[in-house]
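Novice: sharing a model that was predicted from the sequence below.
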Amino acid sequence: MTSQLSKTLKPSQVPTIKTFRQYIVIWIGQILSLLGSSIVQFTMIWWITTETQSSMYLSFAAFLGFLPQIILSPFMGVLADKFDRQKIIIYSDLLQAAVTTIIIAGLMFNFMNYTLFFIILALRSVFQTVQSPSKAAIVSSMVPKDRLSRLNGIDYLLSSIVAIAGPAFAALLLKFFTFYQILFVDLITFVFALIPLLFLSIPKLESQPKSKQKKGIRDYFSKIKAGFDLLSSNRPFMILLFTASILNLFIMPFNTLLPYYVNVTNQGTEDELAILMGALKVGLLLGSLISTLKKEWKNKTRLTYFLLTLQFIGYLILSFSPSGMYPLMSSGLFIAGLTFPILNSTIITSMQQKIPQEYQGRIFSILISISGLISPLGIILSGTLENLVGVKLLWILSASIAFLFVQCIWLFTKVSKALDGDFKLP
């Protein structure tokens, strides 16, 4: 198998305590940058909601956020396996900061319009898509295997804390500052993410001699095909990915229409939206804490089934909550949020431990594409169906169908072998 690989880690670059410590420094910078992005994301969503008062505009904005992931992710995974991952992250961060600067200038000098705003949203998503496989792949190249599970749990823990703080800070800042002034937070926190990347070294993959390397577009597609071949050799895992894709379709109405539901349906303010999002993030925080404290789960697939079932029970509680009953809505979102970190940590850790390092960039990018393949459809349908049946009925139908779908998948397929068995190589 090794002789067929175009790239592999050098023996001297096997994860050590030194590379682990370097990764922690890089990781802290990324967490600070995530805080800025969380504040800005909330601010931009609220700006679209209050400016347009339209579920269709909100859905279209979310659609533009997902579209680049679907189109570009497989190719970005090949880039992550072929080129310097550190440079990919740095350049994409710089470009993302540049488009944020354009938004600030547009709002400051009054030349911002919806078309330009949506174009910039799409560009931000493009640059995030470019760097995502590289960020995911460098973890196992710098972190020893025996620390992966604990680190992933801590990562979700801190990310959840940031996700709670972001909307809360944004709601507070909106009372004192304009939209464009708040966007400067993104640029400030970006600097904290950039500095470690400039001064610390991320292990590089060792290339074959140039005479043995394939050139051109065929090389890209052959590498993408190799990633798909690896996944297709593991049918239960493919069923799990199919399940994730379908469930993404049913989650989209909740993710897309929550600001609209608060502001338009309930005549709420940014404070109520921050409360609901805060409840979701507190659930994420607790789930992350559980992932951090629990080193290893014995039966990962049964755990996944239980958590998916619990997740849609939470969404059902949100869906059936009477208008204005924010405490009950918050409890549903808390339950749903609790499940995400444990699910993600369990699945990602299993993949990082089983998939060869030289395949991880393209595999993670394929997973992003597959799991998000139906998301744009779900986003567009969210706005369309909301106009036909209203938010509450749409939410009730989405959560109910998803709940039943999870039960059927676990009763009538072999998905139970997805995470607890060995990962076969083609």
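Specialist: Alright, I've got the coordinates.
Novice: hey, let's count contacts and neighbours off CA atoms from now on
Specialist: OK.
Novice: what about the closest residue to residue 96 other than its chain neighbours, neighbour count?
Specialist: Residue nearest to residue 96 in three dimensions, not counting chain neighbours: residue 124, with 5.5 Å by C-alpha to C-alpha, 6 or more residues apart in numbering. By the criterion of other C-alpha atoms under 10 Å, residue 124 has 22 neighbours.
Novice: so residue 124 makes contact with residue 93?
Specialist: No - contact criterion C-alpha atoms under 8 Å: residue 124 and residue 93 do not qualify, at 9.4 Å.
Novice: residue boundaries of the strands in the stretch 201-350 of the chain?
Specialist: Here the stretch 201-350 of the chain has its strands, by DSSP state E, counting those that start in this stretch, at 205-207.
Novice: what about residue 421, which SS state?
Specialist: Classification of residue 421 using DSSP: H, G, I helix; E, B strand; the rest coil returns coil.
Novice: ok, now how distant is it from residue 234?
Specialist: Taking C-alpha to C-alpha, to the nearest Å as the measure, residue 421 falls 10 Å from residue 234.
Novice: just want to know which of those two has more residues nearby.
Specialist: Neighbour totals were compared for residue 421 and residue 234, and residue 234 leads with 18 against 14 (other C-alpha under 10 Å).
Novice: against residue 365, how distant is the more buried one?
Specialist: Distance of residue 234 to residue 365, computed by C-alpha to C-alpha: 17 Å.
Novice: which residues in the stretch 301-426 of the chain form helices?
Specialist: Shown for the stretch 301-426 of the chain, the helices assigned by DSSP state H, counting those that start in this stretch span residues 326-354, 357-371, 375-389, 391-412.
Novice: ranking the ones you listed by burial, who's on top?
Specialist: Mean neighbour count (mean count of other C-alpha atoms under 10 Å) peaks for helix 357-371 among the helices of the stretch 301-426 of the chain, with a mean of 24.
Novice: not counting its own residues, what contacts that one?
Specialist: 5, 7-9, 69-71, 73-81, 132-134, 136-137, 140-141, 205, 223-224, 227-228, 231, 241-242, 244-245, 248, 352 (C-alpha atoms under 8 Å, 6 or more residues apart in numbering).
Novice: take a look at this one as well, against the first:
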Amino acid sequence: MISMLKQRDFLSLFSGSFISNLGDAMANLFLVWLIYAMTNQPVYIAIALLCLEIPSIILAPLIGYMIDKNIKLITYVSFLSRAIVFFIIPISLYYGNIYTVFFLLCVSGAFSSANDILSNILLPKVVKKNELISANSILYIQFDIALILGPMISGVFLSFHYNSIGFIINAMTFLISLLLFLKLINKLDIEKSRDIKEKDVSNHYSLKNIFKGSHVLSLLINNSFWNLLIWGVYPVVIPILIKNEISDNPIIFSLFSSLLSLGIVIGSILVSKLKVKSSRKFIDFSIIAHGVVFFIIGVSHNVLFFLLLALLFGIISVPAMIFSKTYIQENIPEQNQGRIFSLYYSFSTAGYPIGLALSGLIVNMIGVRYSILTSSAILIIVVAFSVIMRSFNVNIKQSI
């Protein structure tokens, strides 16, 4: 696993993605803290985060399409735009122009999916096919590390009141990522190879036929339900469950969150060691198993058992995360991967805020435990039904 980082092209991809993710993680803490300090209005924090999320969800398919058409241009535009935005934001905050900040965040959010999409479509070009699972595992680990380090770095700058310097460094992360991605794109000469391949593109490679000829559409739908019913519900119900049902101690919540992150890292390492090809069976089993663990969390009462479940909750989620991307990389034609990954991004991301909104309402209606049990049960049923229908369709095709 570590040996892969010695591969120069993969290291460039890893570094570009990590630095960009680090910038995102830094930005979130900076924005939340400084906007609240300036306005003293929690609603403005919500608006700021929505300005980052909604344009990203809506425009990701367009970004993916543009990457498929001209990867170099959209790389320039995406990272330069975000760098410029974070150079301007401290000026707007200084003058109290909160609505200008919201507009700038919308611009940044519009291009935020580019890093994820670029990383996913460049990865198969820098590693061998049998290394994709390990490579995706490493990218997931760096993402979690960025989420840990970003807030820590931002916290240091904020504690010393170096707010402007923090935003400038944040902007610089996007410029560094731009240089790393462009260096890799130029080396791989992707533009030329795509021009050659597009001459041979037929109707066989249309998105409609790709959805018909593969199981990608059901993969996108299942991932959307997964984010809606688990990852979108979890941030709301777990703190309430801990406080009201497990232990009225914030340390337990802190431990749960830490063990969840640790579980994802452990799971990523374990998956990277697997010498298997990605398959829908692994993905579906992981999602169903994740739903089962969430269900058990909903009925648990013992603190130690609850914390062990947090670790398992992280570990068991990883195969679905990694194999989903690897499955697309292995089964979708190169010239369509940008669009497919953008749809994957939109489907997955859209479920999260909807889940957050719905879970708050559902908890008030039926209580926290029944909310967990209901959401996990629905997920298990939906994915299991998807598996049954897919097998049924395969049997019909074979019998014809």
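Specialist: Now that the structure is in, tell me what you want to look at. What you see is a predicted model, and the numbers here were worked out from it, not measured in a lab.
Novice: how alike are these chains, TM-score-wise?
Specialist: Overlay of the two chains. TM-score (TM-score structural alignment, normalised by the length of structure 2): 0.75; 380 aligned residues with a C-alpha RMSD of 4.5 Å.
Novice: re the thing from before, redo the helices of the stretch 301-426 of structure 1 as JSON lines? Include distance to residue 171 of structure 1.
Specialist: Listed next are those as JSON lines, based on distance: least, C-alpha to C-alpha, whole Å:
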{"stretch": "helix 326-354", "distance to residue 171 of structure 1": "17"}
{"stretch": "helix 357-371", "distance to residue 171 of structure 1": "30"}
{"stretch": "helix 375-389", "distance to residue 171 of structure 1": "25"}
{"stretch": "helix 391-412", "distance to residue 171 of structure 1": "24"}
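Novice: out of those helices, which gets nearest to residue 253 of structure 1?
Specialist: The closest approach between residue 253 of structure 1 and any of the helices of the stretch 301-426 of structure 1, judged by C-alpha to C-alpha, belongs to helix 375-389 at 5.0 Å.
Novice: give me the packing partners of that closest one, helices and strands only.
Specialist: For helix 375-389 of structure 1, the packing partners by 3 or more C-alpha pairs under 8 Å, 6 or more residues apart in numbering; DSSP states H and E come out as helix 55-82, helix 235-260, helix 391-412.
Novice: which stretch among those helices comes nearest residue 319 of structure 1?
Specialist: helix 391-412 (5.2 Å).
Novice: ok, for the equivalent of residue 174 of structure 2 over in structure 1, nearest residue in space, not its chain neighbours?
Specialist: In structure 1, the residue matched to residue 174 of structure 2 (TM-score structural alignment) is residue 190. If the residues on either side of it in the chain are set aside, residue 190 of structure 1 comes closest to residue 33, at 5.2 Å by C-alpha to C-alpha, 6+ apart.
Novice: what do we get in structure 2 for that neighbour?
Specialist: Match for residue 33 of structure 1 (TM-score structural alignment): residue 20.
Novice: okay, and that match sits in which element?
Specialist: Take DSSP states H and E as the rule and residue 20 of structure 2 turns out to sit in helix 8-39.
Novice: ok, now residue 150 of structure 2?
Specialist: helix 132-159.
Novice: how close does that helix sit to structure 1?
Specialist: Per the superposition on structure 1, helix 132-159 of structure 2 and its aligned residues are separated by 2.8 Å on average (mean C-alpha distance after the TM-score superposition for structure 1).
Novice: what of stretch 74-92 of structure 2?
Specialist: Compared with structure 1 after the fit, stretch 74-92 of structure 2 shows a mean deviation of 1.6 Å (mean C-alpha distance after the TM-score superposition for structure 1).
Novice: for that stretch, which positions count as buried?
Specialist: Using 16 or more other C-alpha atoms under 10 Å as the test for burial, stretch 74-92 of structure 2 gives 74-75, 78-90, 92.
Novice: next one: stretch 189-209 of structure 1
Specialist: So, applying 16+ other C-alpha under 10 Å, buried residues of stretch 189-209 of structure 1: 189-194, 196-197, 202-205, 207.
Novice: ok, stretch 94-106 of structure 2 next?
Specialist: For stretch 94-106 of structure 2, a neighbour-count test (16+ other C-alpha under 10 Å) marks 98, 101-106 as buried.
Novice: now intersect these with the helices, please.
Specialist: Among these, the ones falling in helices (DSSP state H) are 98, 101-106.
Novice: any chance of those in TSV, plus distance to residue 231 of structure 2?
Specialist: Listed next are those as TSV, based on distance: C-alpha to C-alpha, whole Å:
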residue	distance to residue 231 of structure 2
98	30
101	28
102	26
103	28
104	27
105	24
106	23
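Novice: list just the nearest of those to residue 310 of structure 2.
Specialist: residue 105 (33.1 Å).
Novice: run the chain-centre distance for the helix holding residue 150 of structure 2.
Specialist: From the chain centre to the centre of helix 132-159 of structure 2 is a distance of 12 Å (C-alpha atoms, centre = their mean, to the nearest Å).
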